[in-house]
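J.: Quick one: sequence plus predicted model below, questions after.
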Amino acid sequence: MNWDTYHFDELTAGKLYEFLKLRVDVFIVEQNCPYPELDDLDQESVHMAYMENGQTLAYARLVPAGVKYDLPSIGRVIVHPSARGRGLAKELITKAVDYILAEWQVNEIQLQGQVYLQSFYESFGFMPISEAYDEDGIPHVDMKFTKNKM
């Protein structure tokens, strides 16, 4: 499997469009949730993606510490509807955690997950650090991963 990472200035216009279209198609259209998708975090982030035959099938945005939270974070975790059920989400989270720990030399990672995915994230060692709350009409929970606490 070919997983790639891109800093914002490495993205072509076509690749950026593809990532943003997938994010809008899933988070806004599929989940029927109008919210400001373009939040000025993309420019500081690392974009991780898995592609087959020129199509992005899995994607996450890795945000450095101090940009959104005090800790680095994983967000915009998506698997294309046509590729669900293949284990790509598990591989994506594993690769995202590994990248952040190795490249940014940190021991903790934060994420804001949808509540229905809480047990999924817990399977990687993320633990809730907030109560459930409403974010744009969808229940979310803040979670934190601490290295060597798995």
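T.: Arrived safely.
J.: CA atoms for contacts and neighbours, from now on please.
T.: Fine.
J.: which residues does the nearest residue to Met51 once chain neighbours are set aside contact?
T.: Take Met51 and drop its neighbours on the chain: the residue closest to it by C-alpha to C-alpha, 6 or more residues apart in numbering is Leu57, 5.5 Å away. Residues counted as contacts of Leu57 (C-alpha atoms under 8 Å, 6 or more residues apart in numbering) are Ala49, Tyr50, Met51, Val79, His80, Ser82, Ala83.
J.: Same check on Gly54?
T.: With C-alpha under 8 Å, 6+ apart, Gly54 has no contacts at all.
J.: burial count for the residue nearest to Val63 when sequence neighbours are not counted?
T.: The shortest distance from Val63 to any non-neighbouring residue, by C-alpha to C-alpha, 6+ apart, is to Ser45 (4.6 Å). Ser45 sits with 21 neighbouring residues when counted by other C-alpha atoms under 10 Å.
J.: Alongside the first one, take a look at this:
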Amino acid sequence: MLNIVIKPFNELSILELYNLLQLRSEVFVVEQDCVYQDIDGKDQNALHVIGYKNDRIVAYTRLFKPGDYFKASSIGRVVVIKNQRQFKYGYDIMEASIKAIKTHFNVTEIKISAQCYLKNFYNNLEFFEIGEEYLEDGIPHIAMLYKK
């Protein structure tokens, strides 16, 4: 089971920041073989949702209030370390993220930019496709919306 911690940027320890950036790089840059600028200057405005297992970060998302990324609130950088995906921690971290947006931002509309191969995963969390597929950093994506 994950121990989930939610913090604004200025409350992250140096070690937490290092470890979450390492996880993002390991999955989004190395595993997905995608060269892109992960450190994009937006982390400072985000609420960080960190999933720990045995004191190690194994899952993560970052959240934005409406207007900070999209017009709606948003969840991004959704990641689970490869050797822990079989435990379905993606659902745990996303459910915690949805709840955090409702609690911290007092809104229920959430927009994401999802990698297309994960559409069914997000559909199971009640996100639904809007618009057409597009390429982001060379990877097919689709905008998805949650309203509840």
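T.: Sure thing, it's come through. Computed from a predicted model, the values in this text were never measured in an experiment.
J.: The residue nearest to Met51 of the first structure: what secondary structure?
T.: Following DSSP: H, G, I helix; E, B strand; the rest coil, Leu57 of the first structure is assigned to strand.
J.: State the distance from it to Gly87 of the first structure.
T.: According to C-alpha to C-alpha, to the nearest Å, Leu57 of the first structure and Gly87 of the first structure sit 11 Å apart.
J.: Check the spacing between His47 of the first structure and Asp134 of the first structure real quick.
T.: For His47 of the first structure, the distance to Asp134 of the first structure - C-alpha to C-alpha - is 26 Å.
J.: Relative to Glu44 of the first structure, how far out is Gly125 of the first structure?
T.: 25 Å.
J.: cool, and Ala65 of the first structure?
T.: As judged by C-alpha to C-alpha, Ala65 of the first structure and Glu44 of the first structure stand 10 Å apart.
J.: Show the end-to-end separation of stretch 47-59 of the second structure, please.
T.: 14 Å.
J.: buried residues in it?
T.: In terms of neighbour count (16 or more other C-alpha atoms under 10 Å), stretch 47-59 of the second structure has its buried residues at Leu47, His48, Val49, Ile50, Gly51, Tyr52, Ile57, Val58, Ala59.
J.: hmm, which two among these are most spread apart?
T.: Leu47 and Val58 (17.1 Å; C-alpha to C-alpha).
J.: Break down the first structure into its strands, ranges please.
T.: Listed in chain order, the strands found in the first structure under DSSP state E are 3-7, 46-52, 55-63, 73-79, 108-114, 126-128, 133-135, 138-146.
J.: Distance to Val29 of the first structure added to those strands, as CSV?
T.: Listed next are those as CSV, based on distance: least, C-alpha to C-alpha, whole Å:
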stretch, distance to Val29 of the first structure
strand 3-7, 25
strand 46-52, 20
strand 55-63, 17
strand 73-79, 13
strand 108-114, 16
strand 126-128, 27
strand 133-135, 16
strand 138-146, 14
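J.: With respect to Glu37 of the first structure, which of the ones you listed lies nearest?
T.: strand 73-79 (9.5 Å).
J.: That closest one: average distance to aligned residues in the second structure?
T.: Compared with the second structure after fitting, strand 73-79 of the first structure deviates on average by 0.5 Å (mean C-alpha distance after the TM-score superposition for the first structure).
J.: Next: stretch 56-63 of the first structure.
T.: Looks like 0.7 Å for stretch 56-63 of the first structure (mean C-alpha distance after the TM-score superposition for the first structure).
J.: what about that stretch, distance to the chain center?
T.: Taking C-alpha atoms, centre = their mean, to the nearest Å, one finds the center of stretch 56-63 of the first structure at 5 Å from the center of the full chain.
J.: and it, which stretch of the second structure?
T.: Mapping stretch 56-63 of the first structure onto the second structure (TM-score structural alignment) gives residues 57-64.
J.: now what about the lengthiest helix in the first structure, what contacts it?
T.: Assignment by DSSP state H gives helix 88-103 as the longest helix of the first structure. Helix 88-103 of the first structure has contacts (C-alpha under 8 Å, 6+ apart) with 48, 58-60, 62, 72, 74, 77-79, 106-109, 124.
J.: Which positions in that helix come out as buried?
T.: Residues of helix 88-103 of the first structure classed as buried: Leu88, Ala89, Leu92, Ile93, Ala96, Val97, Tyr99, Ile100, Leu101 (neighbour count, 16+ other C-alpha under 10 Å).
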